[in-house]
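Q: Model the following, please.
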Amino acid sequence: MTERKKLPSQRVTPSYNKLEKVYTPKDAVKKEPAQNTLVSARSLKRVVTVPNADPSVAWHTFAQRQSQLRHVRSRARKKPVKLVPRTLVQTGVRATNGRIQAVRRPLPYRSSIPRRSGLRLRRRSMIWKVVGAFAFIACLIAAINFALTSDVFRLHRVSVMGTHNNGLIQNVEHMGIQGQNIFLVDTGNIQARIQESPLVASVAISKQFPDQLTVTIVERRPAVLWQGPQGTFSVDTRGIVIAPVSQTPGAEQLGTIVDTTKQDAKTEPLLRPGTYLKNIDVAFASNVWQRVPKVAGIDTFKLYYDGTMYASTTSQTGEVAGSRGSYIIESPDGWKAYLGNSHDANSLDNRLKELSEIVKLARQQQMHLATIDLRYGLRPVFTLQQ
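A: Model (predicted):
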């Protein structure tokens, strides 16, 4: 039989309890007695060594650490809170011991309703609701009375914005608006009264609490000057007569249209500020004044209007058109050009281009023009002086 090799013995060391291998010489293994051959091969020899340090020293160190920790904890302790027995709210004092019973006060009157019944609470809540409603109504009446009668809400200032016309500003300020209550003032009536002026195009009124009213005015802008038998007046693009030429600022920069319509003295309408010129396209006339120098190249001319003349010789359907009035250009050279009006199918720029070509042709061929009729659409007609 083969002999099984024995493992080396181990021993415990004081540093971290590590096991150290203890080797025995091979000769010692061979000299073992024969009676040990029956011992199990797994049994090992244990060698215990006693450390040189005294174990009591480690114990004393642990005790010192425990006493030091207890000392630190005793220092960190807060002052103990004084415990006071609980008491009821009705007493208002601290109880010395135990719980104080609540003092039951007798009712000021005797009632047949039991104490625990809800009818008494309902009756009390209803009374408070009625009292609160009356108080709210009284406060509301007092507030309305203060708002309508107090001088705090009376108009003391009227601001007019959007215009520099001193006469118009004074008329608005002297309309009796000052002194009225700001809640009762009729802004619609004031707006209608201001808009009756021919100088005003639109009005907007706003209230500035507590005592100011702001009136914003948009003035009418004159487009042309309309000259008739009754005088010369400024007219806006809608055909509303604004004011006489003497009261129109910047009148020297506006073009003048002379009305040559022949009417009876009885049927002739009165021309004054605020009058509406019916069947007259003032915007077209203003456009003629601006486009003739640019398109036709004619800087000096006069513009007339004849309300009895046909606006065009033929309409778009080929039928004779009704009399709507025609604008006439008169040149310093002595010729007249009949433009028609805005209802013509041919555009104004096309008519002015035709006028420019005819004038150039007459100058090249040294012809003396008498009339140029541009109301025939794309076929203009001109006549020569005899």
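
Q: rest of the way, CA atoms for contacts and neighbours
A: OK.

Q: For the lengthiest helix in the chain, which residues meet the burial criterion?
A: The longest helix of the chain (DSSP state H) is helix 119-149. Residues Ala147, Leu148 are the ones in helix 119-149 that count as buried (16 or more other C-alpha atoms under 10 Å).

Q: Packing partners of it?
A: On a contact count with 3 or more C-alpha pairs under 8 Å, 6 or more residues apart in numbering; DSSP states H and E, helix 119-149 meets no helix or strand.

Q: Would you state the secondary structure element containing the nearest residue in space to Met161 that is not next to it in sequence?
A: Leaving aside its chain neighbours, Met161 sits nearest to Thr216 (4.7 Å; criterion: C-alpha to C-alpha, 6 or more residues apart in numbering). For Thr216, the element it lies in under DSSP states H and E is strand 212-219.

Q: Show me what that strand is packed against.
A: Strand 212-219 packs on strand 157-161, strand 200-208, going by 3+ C-alpha pairs under 8 Å, 6+ apart.

Q: what packs against the first one?
A: Spelled out, it's strand 157-161. Packed against strand 157-161 by the contact rule (3+ C-alpha pairs under 8 Å, 6+ apart) you find helix 166-173, strand 212-219.

Q: which of the residues in the first one are buried?
A: To tie it back to what came earlier, the one meant is helix 166-173. Neighbour counts over helix 166-173 (16+ other C-alpha under 10 Å) mark Leu168, Ile169, Val172 as buried.

Q: What distance do you get for Gln212 to Ile205?
A: 11 Å (C-alpha to C-alpha, to the nearest Å).

Q: can you check Ile328 too?
A: For Ile328, the distance to Ile205 (C-alpha to C-alpha) stands at 44 Å.

Q: With neighbour numbers in mind, choose between these two.
A: Neighbours of Ile328 and Ile205, each counted by other C-alpha atoms under 10 Å, are more numerous for Ile328; the result is 21 against 16.

Q: this one as well, want them side by side:
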Amino acid sequence: MPFPALTRTRACLLVAGLAATTAVAGAALPAAASPSPAPAHAAFSVRSFPAVGAETGPDDITRLGDSIYVTFQNGVGPMGEAAPSGATASTIQQYSLAGVPGRSWSVTGKVDGLTADPEHHRLLLTANEDGDSSFLTLDPARSSAATRYTYQGLTHGGGTDAISVSHGSILVSASNPTVPNGPAAYRVALQGGNAVLSPVLFDNSVGTSANAATAGKPVQLALTDPDSNTIVPRSSARFGGSFLLDAQGDQQLLFLNPSVREGAAGHGIQVLSVAQPLDDTAFATASRRTLWATDPTHNAIDEITGAFTPGEAVSTVTPDSGPTSLARLGLTDGSLTPIPGLGSVTPKGLLFTSGAHGEDQDEQGDQ
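A: Modelled structure (predicted):
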């Protein structure tokens, strides 16, 4: 769908912008603002696009075609409990690459996972991270509501969270485990009205250390908090093509071959320990160096352009106390280096794109 152009720029500061009205599912909402150019010396430029109407709590973010899609959780509880406001549904909000809000969809429950499936031109969603969880698909080109699937084979006792797609294979995080040594991630097969799950790895799987100081030593996992995930671009100097599962509270990043079944030869789980809990991690490539970040603190979506280099990994740091922040992730030692000039961004979900119109060719298929 065509969007009117919008330009709003800021340099390393969050600013208020765009008075917007509430989006109604299926309705296009144009918006406009006067440009405010960033100083020429700024290392980064940040454009901030606010939530539409009363929606709150932006989390996962993805790109499909020429649109960005964001899930706003609206205060709904982790098992779908009503928010203090009475809300029981999340909002999937569409934006153009210029930040103009488009259509929106109401989805019952707390939508934690959201990613694009370009091969089928659809969005994939999970609802309720702690329990009473379900899997959904949404075709933005149609006026129909999301299609909900019932899980079969969900054996870890909790819910599901982030989603990745690798060469047609759908992978989800097994969050909030309540069963000892259950699956930490599943592969999903959509069959009729069911989302049939098969384990990818377990909370007690054995891996090898990927930190330089302890490289190659065995690591006995005891995961308690599988959370975000992504596919590492093949162009990455390390872990290229791997499925990355973030065990947030355990302060471990797990890298493994997404096409190999758990326990098979070559599964090769590599464990990178980090000094602080992390949420999303995103990877810059030669073509994808525009970083999008959801910002629940300011109830906005930030588009960040500037000094990102191909191959670098950027993570959302989620300390036990204090605000979230952006940091460069060292893939050899798990180090976390704050990014100068972006201290005012309080991120959650992260996404690197090309920043240009047209599908990001390596966003899913070439990973």
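
Q: Superpose the two chains and report the TM-score.
A: In this superposition the chains share a TM-score of 0.23, using TM-score structural alignment, normalised by the length of the second structure; 136 aligned residues with a C-alpha RMSD of 6.3 Å.

Q: hang on, the earlier thing: so for Lys360 of the first structure, which of the helices and strands packed on strand 212-219 of the first structure sits nearest?
A: Proximity to Lys360 of the first structure (C-alpha to C-alpha) singles out strand 200-208 among those, at 43.4 Å.

Q: what's the neighbour count on the nearest residue to Glu173 of the first structure once chain neighbours are set aside?
A: Spatially, and ignoring its direct neighbours in sequence, Glu173 of the first structure is nearest to Val158 (6.5 Å; C-alpha to C-alpha, 6+ apart). Val158 of the first structure: 19 surrounding residues under other C-alpha under 10 Å.

Q: Make sure Val158 of the first structure is actually in contact with Ile169.
A: No. Checked against C-alpha atoms under 8 Å, the pair Val158 of the first structure and Ile169 is beyond contact range at 9.9 Å.

Q: Tell me which of the helices and strands packed on strand 157-161 of the first structure sits nearest to Arg11 of the first structure.
A: From those, taking C-alpha to C-alpha, the stretch that ends up closest is strand 212-219, at 110.4 Å.

Q: helices and strands around the helix or strand that comes right after that closest one, which ones?
A: Once the chain leaves strand 212-219 of the first structure, the next helix or strand it forms, by DSSP H and E, is strand 224-228. With contacts taken as 3+ C-alpha pairs under 8 Å, 6+ apart, strand 224-228 of the first structure sits against strand 231-235, strand 256-259, helix 282-291.

Q: Counting by contacts, list what the shortest one packs against.
A: If you count contacts as 3+ C-alpha pairs under 8 Å, 6+ apart, strand 256-259 of the first structure packs onto strand 224-228, strand 302-306.

Q: Just name the most buried of these.
A: The highest average neighbour count among these, using mean count of other C-alpha atoms under 10 Å, belongs to strand 224-228 at a mean of 22.

Q: can you give me the angle it makes with strand 302-306?
A: Per axes from the mean of the first three to the mean of the last three C-alpha atoms, to 10 degrees, the angle that strand 224-228 of the first structure makes with strand 302-306 is 60 degrees.

Q: Export the helices and strands packed on strand 157-161 of the first structure as a markdown table, with columns for distance to Asp349 of the first structure.
A: What follows is these, written out as a markdown table (distance: least, C-alpha to C-alpha, whole Å):
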| stretch | distance to Asp349 of the first structure |
| --- | --- |
| helix 166-173 | 39 |
| strand 212-219 | 31 |
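
Q: before we move on, back to that, which among the helices and strands packed on strand 212-219 of the first structure is found nearest to Ser56 of the first structure?
A: Of these, nearest to Ser56 of the first structure by C-alpha to C-alpha is strand 200-208, at 98.7 Å.

Q: can you pull the buried residues of that closest one?
A: For strand 200-208 of the first structure, burial by neighbour count (16+ other C-alpha under 10 Å) applies to Val200, Ala201, Val203, Ile205, Lys207.

Q: elements contacting it?
A: If you count contacts as 3+ C-alpha pairs under 8 Å, 6+ apart, strand 200-208 of the first structure packs onto helix 187-195, strand 212-219.

Q: which other residues reach that strand?
A: Strand 200-208 of the first structure is contacted from outside by 182, 187, 191, 194-195, 213-220, using C-alpha atoms under 8 Å, 6 or more residues apart in numbering.

Q: among the residues you listed, who's most crowded?
A: Ile182 (24 neighbours).

Q: on that earlier part again, in JSON lines, list the helices and strands packed on strand 212-219 of the first structure along with distance to Lys353 of the first structure.
A: Shown next, in JSON lines, are those (distance: least, C-alpha to C-alpha, whole Å):
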{"stretch": "strand 157-161", "distance to Lys353 of the first structure": "44"}
{"stretch": "strand 200-208", "distance to Lys353 of the first structure": "36"}
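
Q: and of the helices and strands packed on strand 256-259 of the first structure, who's closest to Val131 of the first structure?
A: strand 224-228 (71.8 Å).

Q: Include distance to Gly340 of the first structure when you put the helices and strands packed on strand 200-208 of the first structure into TSV, please.
A: Shown next, in TSV, are these (distance: least, C-alpha to C-alpha, whole Å):
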stretch	distance to Gly340 of the first structure
helix 187-195	34
strand 212-219	31
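
Q: Quick one, which of those gets closest to Asp27 of the first structure.
A: Set against Asp27 of the first structure and scored by C-alpha to C-alpha, those come closest in strand 212-219, at 128.9 Å.

Q: Excluding chain neighbours, what is closest to Ala327 of the second structure?
A: Per C-alpha to C-alpha, 6+ apart, closest to Ala327 of the second structure is Pro338, 4.3 Å.

Q: Count the neighbours of that neighbour for me.
A: Counted with other C-alpha under 10 Å, Pro338 of the second structure comes out at 15.

Q: from memory it sits against Val317, does it?
A: No. Using C-alpha under 8 Å, Pro338 of the second structure makes no contact with Val317, being 9.2 Å away.

Q: shared neighbours of those two, anything?
A: Residues touching both Pro338 of the second structure and Val317 by C-alpha under 8 Å, 6+ apart: Ser325, Leu326, Ala327.

Q: Most neighbours among these, please name it.
A: Within these, most neighbours by other C-alpha under 10 Å means Leu326, with 27 neighbours.

Q: how long is stretch 228-244 of the first structure end to end?
A: End-to-end distance of stretch 228-244 of the first structure: 12 Å, with C-alpha to C-alpha as the criterion.

Q: tell me which element Leu326 of the second structure falls in.
A: strand 325-329.

Q: What helices and strands are in contact with that strand?
A: Under the contact criterion of 3+ C-alpha pairs under 8 Å, 6+ apart, strand 325-329 of the second structure touches strand 313-317, strand 336-338.

Q: Deepest-packed of those, please.
A: When you average the neighbours per residue for each of these (mean count of other C-alpha under 10 Å), strand 313-317 leads with a mean of 24.

Q: Okay then, goodbye and thanks.
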